[in-house]
Structure formats: structure tokens, C-alpha cells
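Please work out how this folds:
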Amino acid sequence: MFGADKGTADKLDGKKLHIGIVQARFNEGITNALAKACLDELLALGVPEKHIQHVLVPGALEVPVALQAMAESDRFDALIALGCIIRGETYHFELVANESGAGVTRLSLDYQLPIANAIITTENLEQAIARQTDKGRDAARVAVEMANLLEELS
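Alright, predicted model coming up:
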């Protein structure tokens, strides 16, 4: 039926899903909190722990290459990118933020695979701390909802 909307519970049912997570280690206190919130939410949504693969990479610029390896494996229904980029005094912030974001988006489109981008970009550590838990949870919910949507559309 055109315009029919599955219930929220169906959209967020992770029982049959396989999810890959790539976490940047840089700003590890923040990225660990992002990962904990994300993993807790995936489990709460019913994703079996054995269906979650969580890998670490040095920083946000390395996240897309690990996501690409996961996408090419054809074992995942959705992927999640976790990282934290805090503005410094140089142009490096813009470079890392723009290139990591573009890489994540390109992979999602190229592989037609949902990738929840929770590489947070902030002006300072306080902003990152304020966002770490909600963004981690949001990433899990986006990954599950989009995986279910793409399955429905295929």
C-alpha cells in the first residue's frame, strides 16, 4: 500500500540484523562513550551480540577504509561510523571533518548500504561530552531503521 508506514517497533527491530561498527581511537574518551551507548542501544533493539563486529582504527580519516572492507565483505545489513573531531587552531579540523564525512557518504551510496555517521565534530571537549551518549544511541537507531527500510524496499 502506497504511503503505508510500518510501526516504529518494526522499524527498530534488530533481531535479524548484522551490524558493523568502526570506531576511531583518537579522542578515545569520547569515542569509547559513543561506542558504549551505541552497543547498548543495538542490544536493546534486539541485535544479537554475535551479529555485531566492532573494530578500532587510529582516527576519523581511517574510518572509511575499514567501512569499505566491511561493505565489501557483504556480511552486514548496516554499518556505523564512530569518531570525534574537535576543532583546533589549524585547518586540519576542516580537512579531517570534510574528508571523513565525504568518505562515509560515498561508501553508503556506492554500496547501497546504510552507514550511520556518528563522527561528531565540535568546537571543544565540552560539546563533545554533551553529545557522546545521544549520538551513540542515535547511530544505533539509524542503522537498524535504515537496514529494515532498505530490506523493505528491495
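
contacts, neighbours, all on C-alpha from now
Will do.

how about the strands in the protein?
Per DSSP state E, the chain carries strands over the ranges 19-24, 52-57, 78-86, 115-122.

compare with the first, here's sequence two:
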Amino acid sequence: MAGPSHYIMPLPELDRPTKLLIVASPYYKDISDHQIAGAVAEIEAAGATHEIAHVPGALEIPTTIGIAERMSNFDGYVALGCVIRGETTHYDTVCNDSSRALQLLGLQGLCIGNGILTVETYEQAAVRADPKQQNKGGGAAAAALHLIALSRKWGRAEKGMGFTRELLAKGGETV
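Below is the predicted model of the structure:
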């Protein structure tokens, strides 16, 4: 018996060139390849560009995004990985800590689509990663694109507070 269908929002229209960084852990390489294929297809469908960075595991994904945010010029990020439950509590640590770190980066204003799969079995991961099935990589890319569009819609040309050169010349201060 099939469950309820899920609504998939249409991709946002981007007002200017957009560049995303896909950060992927190829720990399960075939799963990762499917996730990346789905993400790239969504990014290209929106008319955006991308780069891909590979990292050893899911715990390194948020750190890589944090470094890229400080040192590069990406508009948003797509986090792709897969954590399959094993025999130890390491699964819980990796799932919770990677998710929490991505959430904290998002709350700082980064536009991140979280496509780190947390599953019980390899078979569950394969269905979720496959672009022809659940396409969670594509969904994560779409989420990042929507966040970028919202941040641009709500953003200000100048976010800083204090003095600006123009106002200093006029003897004023920004609020």
C-alpha cells in the first residue's frame, strides 16, 4: 500500500548567477554517485553552477562547509552522505553531530540543503539516493536553491551596522 504523495515545490527563479558547493562523502561510493547525480541535475535545471568537494565521512561535511563559507564565494551548499546503522552507537553520534552542525551553520545564515541519509539498511539508502526513485540528493539541492532565493528576497544591499564611507562624508551614521 502506497503512502501519501509528497508535494515537490517547483525550483525557484534565481535573480542572478548562483554557485553551489556540493560536499559529498563517498563512503558508500555508489550511493554517493547517485546523490551527486540528482543534486547536479537540480542545480543545472535551475541554471546554477556547482563545484564538488569530497570528504571522508559525514562528520567532515559541516566542517568543509564552514571552511568554504569563510574562504570562498559560494551562495549555498549541498550536504550529501550516507550513514547506515551498524552494531555500535557510532551511528547515533555521526547522525546527531553532523545534523546538529549543519543546523547551526544554517542558523548562522548559510543556505544548506541537508542530504545526509540516515538509514537502517543499504537497501533503504539505495532507494533514497537513486534519482529515479526518491532522489534525496536532488531534494537537498532544491532545498539549498530555495534558501538562496529566500535569502536574496529578504536580504539587504548592506547588512552591516555603523558608519559607511558615504554617510561619513555627509556626517551621518547608519542604523
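
TM-score for this pair?
Overlay of the two chains. TM-score (TM-score structural alignment, normalised by the length of the first structure): 0.86; 143 aligned residues with a CA RMSD of 1.7 Å.

For the strands of the first structure, give me a markdown table that also has distance to Glu99 of the first structure.
A markdown table is the format used below for the strands of the first structure (distance: least, CA to CA, whole Å):
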| stretch | distance to Glu99 of the first structure |
| --- | --- |
| strand 19-24 | 14 |
| strand 52-57 | 16 |
| strand 78-86 | 12 |
| strand 115-122 | 11 |
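
Please identify the one among the ones you listed that comes closest to Arg137 of the first structure.
strand 115-122 (9.5 Å; CA to CA).

now for the first structure, which residue lies nearest the mean position of the chain?
Ile80 (2.2 Å; CA atoms, centre = their mean).

Can you find the partner of that one in the second structure?
Superposed on the second structure with TM-score structural alignment, Ile80 of the first structure falls opposite Val78.

Run through the residues that contact that match.
20-23, 39, 112-115, 140-141, 144 (CA atoms under 8 Å, 6 or more residues apart in numbering).

out of the strands of the first structure, nearest to Glu151 of the first structure?
Of all these, strand 78-86 comes closest under CA to CA, at 10.7 Å.

Taking strand 52-57 as reference, get the angle to the closest one.
30 degrees (axes from the mean of the first three to the mean of the last three CA atoms, to 10 degrees).

by how many degrees do strand 78-86 of the first structure and strand 19-24 diverge?
Using the same axes, to 10 degrees: strand 78-86 of the first structure against strand 19-24 is 20 degrees.

tell me, which helix in the first structure spans the most residues?
If you go by DSSP state H, the first structure has its longest helix at helix 125-153.

thinking again about what came up before, which one, of the strands of the first structure, ends up nearest to Ala66 of the first structure?
Nearest of the strands of the first structure (CA to CA): strand 19-24, 6.7 Å.

Who are the packing partners of that closest one?
helix 28-44, strand 52-57, helix 63-73, strand 78-86 (3 or more CA pairs under 8 Å, 6 or more residues apart in numbering; DSSP states H and E).

what's the most buried one of the ones you listed?
strand 78-86 (a mean of 27; mean count of other CA atoms under 10 Å).

which parts of the longest helix of the first structure are buried?
Residues of helix 125-153 of the first structure classed as buried: 128-129, 131-133, 135-149 (neighbour count, 16 or more other CA atoms under 10 Å).

next one: stretch 17-30 of the second structure
Neighbour-count burial for stretch 17-30 of the second structure [16+ other CA under 10 Å]: 18-28.

Out of the residues you listed, which is nearest to Val119 of the second structure?
Scanning those for proximity to Val119 of the second structure, where the rule is CA to CA, the winner is Tyr28, at 12.6 Å.

Report the contact partners of the alignment partner in the second structure of Thr31 of the first structure.
In the second structure, the residue matched to Thr31 of the first structure (TM-score structural alignment) is Ser32. The contact partners of Ser32 of the second structure, by CA under 8 Å, 6+ apart, come to 24-26, 80-82, 129.
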